[in-house]
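A.B. asks: Show me how the following folds:
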Amino acid sequence: MNLNQIHNVYFVGIGGIGMSALARYFKAIGKQVSGYDKTPSILTSELIESGISIHFEDCVALIPKEYQPDNTLVIITPAVPKSHAEWNYFLDQKYEVKKRAEVLGIITKDTFCFAVAGTHGKTTTSSILGHILYESGADVTAFIGGIVENYNSNLIGTGKTITVVEADEFDRSFLHLHPNIACITSMDADHLDIYGTSEAIEASFVEFADKITDKTKLFITKELPIEGVTCSVNEDAVFKAFNVRIDNASYVFDVQTPTEILKDLRFGLPGRHNLMNALMAIAMAKTYGTPTEAIAKAIASFKGIRRRFSYQIKTENLVYIDDYAHHPTEINAVHQAVRELYPNQKVLAIFQPHLFSRTKDFADDFAKSLSAFDEVLLLEIYPARELPMEGVTSQWLMDKMTNNDKKLVTKEDLIPSILASDATIIVTIGAGDLGELVPSIKKALNETV
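C.D. replies: Next comes the predicted model:
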């Protein structure tokens, strides 16, 4: 498929974080862009403000008339049901219909592609890498699965020759990519609704790793059963972060590379997992040839990602952090970071489980992760693309928790319940629509500070 012959790009599910990055990209390179989504959100509002036409009703009549099969690319998200009227119309009328991952494959095929894979850490690692390359003057476009605070966007740059992409294992999407340099941050079991077993996920990652024939261009954590260049914090590895200390709420550390030691790098994102993400990005940029000074400067100026340990309130008496964590490993990382930064303070976690299948598959691990917090408020499960599963409820999950201070709350009761707590550290956790509630939680808490 030749993107140069495409005048119009239509998105079915334009409000998704990965889809909206592509929408911004096609708008930036001069294509006519519009689309459908099920519900309005902060992201769809931002896209509309940028001049992209979006509607929220599954209605074929709302598709622009000038969008014809010979001049239009249709991009769909896996979250859209097979019964979707617009999607079926595009198929019946023989439009070019592609998944988001296939389109990323087409875009990256003719570029020098950095691909960031892993069940956790993709978004942070790829945004740090995109920021390093962009700040160093590289001709880069980075497609990010989150809103990067430095750019207030999930697209960094609009370069033509270098791309940075998240290599998403969901639906085996990452097998469409053409990476030149890649990393794998983790291979925990996830998406068992797609894969069935953790062995199947591992096999898929091995297949992805095989796309990099030169293993000096594939970066891995030490425990992964894959051949590549090792990266580690405080352990022997080819790229090693060490001498780690906290100074003024930032990490300061040194990095041993195969050829030199980078001294006193400063990095503002909390949590050892983020230190590992930064190290992966540094290793890839260094191997590509980015100058040390540019790397150091970019690492220090990186502000983080919306909904990734994102400070909403930070005062002497109250801290409110919002995080997208939706897997037990990610919740553990949030807990570790909070305890490291705020020892001996009471922590309230508000969690909205994401997907019935994920809640069912990891119920015991979720219960253990959440029980580590001092107090927990639990919302109902956010279904996303799924129908309810019998017996899989937030009450069922809460009954597994060993924490005594726990409560199931509705969205309506959430803010009064938060205000009733005496916790000085508050974290909202989850990948559903909890993020839409953050502004009103912040407003209510600010009125009490």
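A.B. asks: For the rest of this, base every contact and every neighbour count on C-alpha atoms.
C.D. replies: OK.
A.B. asks: In this structure, where's the longest helix?
C.D. replies: helix 272-288 (DSSP state H).
A.B. asks: Could you check the helix or strand that that helix is followed by and say which residues are buried?
C.D. replies: The helix or strand immediately downstream of helix 272-288 is helix 292-301, counting by DSSP states H and E. The neighbour-count check on helix 292-301 (16 or more other Cα atoms under 10 Å) flags 292, 294-301 as buried.
A.B. asks: Switch those over to TSV; also include distance to residue 274.
C.D. replies: Below are these laid out as TSV (distance: Cα to Cα, whole Å):
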residue	distance to residue 274
292	20
294	19
295	16
296	16
297	17
298	15
299	12
300	13
301	15
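A.B. asks: Show me which pair in those is furthest apart.
C.D. replies: 292 and 301 (14.4 Å; Cα to Cα).
A.B. asks: another one to check against the first:
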Amino acid sequence: MMEFNAIRRVYFIGVGGIGMSALARYFKFHGKEVSGYDKTPTTLTRMLEQEGIAIHYEEDLNQIPTDADLVVYTPAIPAGHKELVYYQQHGQVLMKRSEVLGLITRSSFNICVAGTHGKTTITTMIAHILRHSGYGCNAFLGGIAVNYNSNYWSDERNVCVVEADEYDRSFLRLSPDIAVITAMDADHLDIYGTAEEVQKAFIDFSGCLKPGGLLLSRKGLEKEAGLKGDRHLTYGLDSRADFFASEIRIDQGDYLFRMQSSDWSIDKVVLSMGGRHNVDNVVAAIAVAHQLGISGDKIVEAVAAFRGVKRRFEYIVKKPNRVYIDDYAHHPEELRALIGGAKELYPERNCTIIFQPHLFTRTRDFADGFAESLDMADEVILLPIYPARELPIAGVTSELIAGKMKKAKVTIADKKEVLAMIKKMAGNPDRAELLITAGAGDIDTLIEPIRQLLEV
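C.D. replies: I've put the predicted structure just below:
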């Protein structure tokens, strides 16, 4: 097996991915020469370049390091990618992101957070509490922590907080000391085929726990009884869970609650992140911190200081008559939690959501669920499907979702048309609006133009 100290030069194919960029930063921090390829420049790739990581944006064999000791690639890269094929043919050491994480965490104490929803937020919350409290950790996040404007940081303490990705069964390469499972809903059916196979993968993940390790799962998971682990505790808003939140109330957009278990509690926990599902998420993070021996006072201070994760119920505009929230939600259950949480905080406002479906297969498989969740809003604007790694599927378009909706006013529009609609909305300042953008594609390119229109 490759030894870390033997690695001098690392090349990333798909370096701009959120998980890949965290690894690139890790190797850069440890003095390795790091470079990479990505399809398009983004805010994140520009940040990496500013940190000294050379990146190019065309498949170009003339720009790759032919003497790379390690080539890291993402499963989203097509099999025929010129650079990937070159390295395969020339015998370089190739590893997927999950394999590299396995290599890095082989000798560390690992807190691994998995789940079809909520894993990025919980991973970031745990890492933040450990950092803010002075406990310390190395963090590999699937999102940008607003507090630190990064998805990676390091510490002398040999503890790693890792987002465990279920795509391509990647998380089965990890060895958790503490494993968190948030949800096991059907997703990535292009990989798994059936909901049962998704659930089986999460059960297998729970079996990756080290001897004596702790499994923390959300109370009420369908296959809860089948999960493995020497120690299994639950969390949630359900008072039957081992760790739960009680006395939840809303105060000026913040959630205030009491955190408790059968023999322990802390009062006056304040979470300044919207969405009741995020109270659920922070309960998991607090439970992990408690298991590590962090005091209640330090936990309360850390949670109060938490500023969220970019594109996870992120406030872009928060004015008396204008609230604009952006979120990465790309699954029906995530949309349900997002819209429900926003409307709970702002029940009197007209709720408009701009949603970009992500992947043809996911749209095909969950069209009914998308329609049902989006119908919770007053008005829905659907962008065309973002294809990512997929080719079009006959009959699968945004119209498929629109045709199944029964309540909300629905419009299908491109980005230019969306901005024209928002400009019209901004011209009516007397109407209280709650605007949401959601999706995992390139809908984030609309965030700044929309913000500018609403801030006028």
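A.B. asks: Superposed, how do the two chains score by TM?
C.D. replies: Once superposed, the chains reach a TM-score of 0.96 (TM-score structural alignment, normalised by the length of the first structure), with 443 aligned residues with a Cα RMSD of 1.4 Å.
A.B. asks: What's the match for residue 360 of the first structure in the second structure?
C.D. replies: Counting by TM-score structural alignment, residue 360 of the first structure corresponds to residue 364 in the second structure.
A.B. asks: Give me the number of neighbouring residues for the closest residue in space to its match that isn't next to it in sequence.
C.D. replies: What sits nearest to residue 364 of the second structure in space, not counting adjacent residues and going by Cα to Cα, 6 or more residues apart in numbering, is residue 396, at 6.1 Å. Burial measure for residue 396 of the second structure: 18 neighbouring residues, criterion other Cα atoms under 10 Å.
A.B. asks: Residue 381 of the first structure versus the aligned partner of residue 396 of the second structure in the first structure, what's the distance?
C.D. replies: Superposed on the first structure with TM-score structural alignment, residue 396 of the second structure falls opposite residue 392. Look at residue 392 of the first structure and residue 381 of the first structure: by Cα to Cα, to the nearest Å, they are 9 Å apart.
A.B. asks: Common neighbours of the two, please.
C.D. replies: Counting by Cα atoms under 8 Å, 6 or more residues apart in numbering, the shared contacts of residue 392 of the first structure and residue 381 are residue 356.
A.B. asks: Just to check, the residue nearest to residue 364 of the second structure is in contact with residue 360?
C.D. replies: Yes: checked against Cα atoms under 8 Å, the pair residue 396 of the second structure and residue 360 is within contact range at 6.3 Å.
A.B. asks: What residue, apart from its backbone neighbours, is nearest residue 76 of the second structure spatially?
C.D. replies: Per Cα to Cα, 6+ apart, closest to residue 76 of the second structure is residue 389, 6.2 Å.
A.B. asks: you'd agree that neighbour is in a helix?
C.D. replies: No: secondary structure of residue 389 of the second structure (DSSP: H, G, I helix; E, B strand; the rest coil): coil, not part of a helix.
A.B. asks: Let me see the contact set for it.
C.D. replies: Neighbours of residue 389 of the second structure in contact, by Cα under 8 Å, 6+ apart: 76-78, 359.
A.B. asks: can I get those in TSV with secondary structure and neighbour count?
C.D. replies: Below are the contacts of residue 389 of the second structure laid out as TSV (DSSP: H, G, I helix; E, B strand; the rest coil; neighbours: other Cα atoms under 10 Å):
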residue	secondary structure	neighbour count
76	coil	14
77	coil	14
78	coil	12
359	coil	24
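A.B. asks: distance of residue 154 of the first structure from residue 85 of the first structure?
C.D. replies: Distance from residue 154 of the first structure to residue 85 of the first structure, counting by Cα to Cα: 28 Å.
A.B. asks: actually residue 430 of the first structure, not the one I typed
C.D. replies: Taking Cα to Cα as the measure, residue 430 of the first structure falls 30 Å from residue 85 of the first structure.
A.B. asks: One more: residue 286 of the first structure?
C.D. replies: Applying Cα to Cα, the value for residue 286 of the first structure to residue 85 of the first structure is 48 Å.
A.B. asks: can you give me the strands in the stretch 201-350 of the second structure?
C.D. replies: Using DSSP state E, counting those that start in this stretch, the strands assigned to the stretch 201-350 of the second structure run over residues 214-218, 231-236, 243-251, 254-260, 265-271, 314-319, 322-327, 350-355.
A.B. asks: meant to ask about the stretch 351-456 of the second structure, not that
C.D. replies: 379-382, 409-412, 433-438.
A.B. asks: Could you identify which of these is most buried?
C.D. replies: strand 433-438 (a mean of 24; mean count of other Cα atoms under 10 Å).
A.B. asks: so it matches what in the first structure?
C.D. replies: Strand 433-438 of the second structure maps onto residues 424-429 of the first structure, going by TM-score structural alignment.
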